[in-house]
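> sharing a sequence plus its predicted fold:
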Amino acid sequence: MLACWKHKMKSEEEDKLTTKDGTTGVVAKFKRVCVYCGSKTGHNPAYSVAALELAKLLVERQIDLVYGGGSVGLMGLVSQAVFSGGCHVLGVIPTALSRKELLGETTGEVKIVSDMHQRKSEMAKYADAFIALPGGYGTMEELLEIITWSQLGIHTKPVGLLNVDGYYDSLLALFDKGVEEGFIEHSARHIILSANTPAQLLQKMEEYAPIHEVAASRESWDKLTP
């Protein structure tokens, strides 16, 4: 198995790579992507299809995965597919959720942490981009927090929302309402990038220009994260 990790030392000036099957592909701008997603697969089969499609693209671009550590639901689908494709997988999960979301064989490297706050902080630390798939309260909370961190200048990494079959239409409309009513700055609305397909979303994320030129100092980060 050819691990994606081996390609980390290659110059970012290169714009092509040779994949495992000998074909030539595009070098991704990101080395590790954090994927937020549900511990369930949902009722619509399109959610699972999109999760696997995203995993395939990550493998093709030799991008490693950081995720919530669960082996069930969309988390399980994405992590298993990326790991099977030869890329490094890091799962971060709180002790309290390990019995519920870690069923059967674990995938890749699993880091067990004390609580949800540490989980989010660790996931953010290891990733250089973020993607949210369909999910429940936990997924949305992770998404909103990482958007807020960007707004505050804690990071300058792109944040993508994979809006499968319009799942997040209402949430995106709420963001627009927030701008309209003066609660969200127009510039901050552009922090969240959305698309209906993984390929479109990754392209938008690679073209993303952050609203802050540089991220806040590590000291500031530590003060704002538990």
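Good, I have the coordinates.

> contacts, neighbours, all on C-alpha from now
Will do.

> can you pull out the helices in this protein?
For the chain, the helices defined by DSSP state H cover 45-60, 73-84, 95-101, 116-126, 137-151, 169-180, 186-189, 198-206, 218-224.

> the fifth one versus helix 116-126: what angle between them?
Okay, so that is helix 137-151. On the basis of axes from the mean of the first three to the mean of the last three CA atoms, to 10 degrees, helix 137-151 is oriented at 50 degrees to helix 116-126.

> which elements pack onto helix 137-151?
For helix 137-151, the packing partners by 3 or more CA pairs under 8 Å, 6 or more residues apart in numbering; DSSP states H and E come out as strand 32-36, strand 130-132.

> can you list the residues that contact it?
36-38, 120, 124, 132-133, 155-157, 159, 188, 191-192, 211 (CA atoms under 8 Å, 6 or more residues apart in numbering).

> and that helix, how far out from the chain's middle?
11 Å (CA atoms, centre = their mean, to the nearest Å).

> next, the one to line up against it:
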Amino acid sequence: MLSSLYIVDLRKKKTLVAERRKIHNRLSALGGAVRTVSLIGTNFGSSRGFRDYIYHNYEKSISHSHIMEGTSRTLPYTIRFAGLLGSHSLGKNPKFMATAVDLGRELIRRRISLAYGGGSVGLQGAVASTVFTNGGLVRDCIPGYIATRRVYGPTYGVEHTISSNYYKYFEMNHAMEAFIVLPGGVDTMEGLFTLISWASEGLHNRPIGLLNIDGYFNNLLKFLDDAVRQDFMASSQRKLFISSFSVDELLDKLEFAKAFPGPGVSYDEFVNPGRLDLELHL
């Protein structure tokens, strides 16, 4: 009779082999020489260490210009178009506005185009203004009745008028590779939960990044965790939510999620199991 310890070890080995195969297939599909990198006994300590190790070794097997010409970093995958949800108000906390501007600058640095809900006010306006005035590509999806009255002021970039908020999320969902959510109220939550309900119906699996400025989304994250514990929400849905207090880290996590998608993988808290007893083929 097999011991429980042996069964656990066997399950871990199968999980690691599956992870190795998934990563190998993702990176091989992007081109470059296939070679072997030994990870035996390697302790990465964190998701960032794991990701950086893979990316560092991938860089050795393929030229910078081939994988991502003209960008400042070399990664197996980069987000090209991100959708933004957030308030048309600035809120009371000055960190909200400052971080929104930082987000716009980082999107420019990474050459990520932006789609947002239109207008020039609030946190959405701050991000869109920063991207647009620095030469970035901006597309706004705004309901016609709001665009006509200029409720939120003039918009930046290419205006795409739709009939309702529902179709705004529909259009953004089809064009975007990831979503970034800034602090906001009811309208922001409407968009956020529309996306997550669509995910439960299999309409999308795009990662959703919560920019948790000053812990604004802490209560929301607790609610989601409680919903999973009470079987009101599938864990696979919960894992689509990625959160970070930092702009740079949040975008890194979103890029990681796009590079290595897969059911049951939590990109928000991806922790390498310690000593990986396997070989990763790059």
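Arrived safely, thanks for sending. The structure displayed is predicted, hence computed values, not measured ones.

> now the TM-score, please.
The TM-score (TM-score structural alignment, normalised by the length of the first structure) is 0.80; 196 aligned residues with a CA RMSD of 1.9 Å.

> tell me the most buried of the helices of the first structure?
Most buried of the helices of the first structure by mean neighbour count (mean count of other CA atoms under 10 Å) is helix 73-84; its value is a mean of 23.

> how big is the offset of that one relative to the second structure?
By mean CA distance after the TM-score superposition for the first structure, the fitted helix 73-84 of the first structure averages 0.8 Å away from its aligned residues in the second structure.

> now stretch 47-59 of the second structure: buried residues?
By neighbour count on 16 or more other CA atoms under 10 Å, the buried set for stretch 47-59 of the second structure is 47-48, 50-51, 54-55, 58-59.

> what is the end-to-end distance of stretch 135-146 of the second structure?
26 Å (CA to CA, to the nearest Å).

> which part of the first structure matches that stretch?
With TM-score structural alignment applied, stretch 135-146 of the second structure matches the range 86-97 in the first structure.

> so how far is the matching stretch off the chain centroid?
That offset, for stretch 86-97 of the first structure, works out to 13 Å (CA atoms, centre = their mean).

> and for stretch 77-94 of the second structure?
12 Å.

> can you name every helix or strand that the lengthiest helix in the second structure contacts?
Assignment by DSSP H gives helix 4-28 as the longest helix of the second structure. Helices and strands touching helix 4-28 of the second structure, by 3+ CA pairs under 8 Å, 6+ apart, are strand 279-281.

> can we see that at 6 Å?
Applying 3 or more CA pairs under 6 Å, 6 or more residues apart in numbering; DSSP states H and E, one finds that helix 4-28 of the second structure contacts no other helix or strand.

> now do the buried residues in that helix.
Buried-residue list, helix 4-28 of the second structure, by 16+ other CA under 10 Å: 16-17, 19-20, 23-24, 26-28.

> ok so, going back, from the helices and strands packed on helix 137-151 of the first structure, which stretch is densest packed?
strand 32-36 (a mean of 25).

> in space, what's closest to the equivalent of Ser187 of the first structure over in the second structure - neighbours in sequence excluded?
In the second structure, Ser187 of the first structure lines up with Ser236, judged by TM-score structural alignment. Closest residue to Ser236 of the second structure apart from its sequence neighbours, by CA to CA, 6 or more residues apart in numbering: Gly264 at 5.8 Å.

> how many residues are close by the one you found?
12 (other CA atoms under 10 Å).

> what number of residues lie near Leu90 of the first structure?
Using other CA under 10 Å: Leu90 of the first structure sits among 24 other residues.

> surely it and Gly69 touch.
No. Using CA atoms under 6 Å, Leu90 of the first structure is not in contact with Gly69, being 7.2 Å away.

> Thr70 of the first structure matches what in the second structure?
No Thr there; residue 70 of the first structure is Gly. So Gly70 of the first structure corresponds to Gly119, using TM-score structural alignment.

> now do the same contact list for its match.
For Gly119 of the second structure, the contacting residues are 125, 152-155, by CA atoms under 6 Å, 6 or more residues apart in numbering.

> distance of it from Thr188 of the second structure?
15 Å.

> list the contacts for the residue lying closest to Thr41 of the first structure once chain neighbours are set aside?
Excluding its sequence neighbours, the residue lying closest to Thr41 of the first structure (CA to CA, 6+ apart) is Gly73, at 4.6 Å. For Gly73 of the first structure, the contacting residues are 39-41, by CA under 6 Å, 6+ apart.

> just checking, which of those residues belong to strands?
The members of the contacts of Gly73 of the first structure all map outside strands under DSSP state E.

> for these, which one is nearest Arg218 of the first structure?
Checking those against Arg218 of the first structure with CA to CA, the nearest one is Ser39 at 31.2 Å.

> how about the closest one, what's its partner in the second structure?
With TM-score structural alignment as the criterion, Ser39 of the first structure pairs with His88.

> do the same with Gly108 of the first structure
So, by TM-score structural alignment, Gly108 of the first structure is matched to Gly157.

> pretty sure its match sits against Cys141.
No. Gly157 of the second structure is beyond contact range of Cys141, at 10.4 Å (criterion: CA under 6 Å).

> and Met205 of the first structure, how far from Leu52 of the first structure?
19 Å.

> brain fart, Tyr208 of the first structure
From Tyr208 of the first structure to Leu52 of the first structure the distance is 24 Å (CA to CA).

> from Glu190 of the second structure, how far out is the counterpart of Thr148 of the first structure in the second structure?
Counting by TM-score structural alignment, Thr148 of the first structure lines up with Ser197 in the second structure. Distance from Ser197 of the second structure to Glu190 of the second structure, counting by CA to CA: 10 Å.

> before we move on, what about Ser72 of the second structure?
With CA to CA as the criterion, Ser72 of the second structure and Glu190 of the second structure are 35 Å apart.

> kindly report the same for Ile67 of the second structure.
For Ile67 of the second structure relative to Glu190 of the second structure (CA to CA), the value is 37 Å.

> same check on Leu90 of the second structure?
With CA to CA as the criterion, Leu90 of the second structure and Glu190 of the second structure are 18 Å apart.

> what do you get for Ile146 of the second structure?
Ile146 of the second structure is 17 Å from Glu190 of the second structure, by CA to CA.

> Phe217 of the second structure too?
Phe217 of the second structure is 15 Å from Glu190 of the second structure, by CA to CA.

> please apply the same query to Val181 of the second structure.
Val181 of the second structure is 12 Å from Glu190 of the second structure, by CA to CA.
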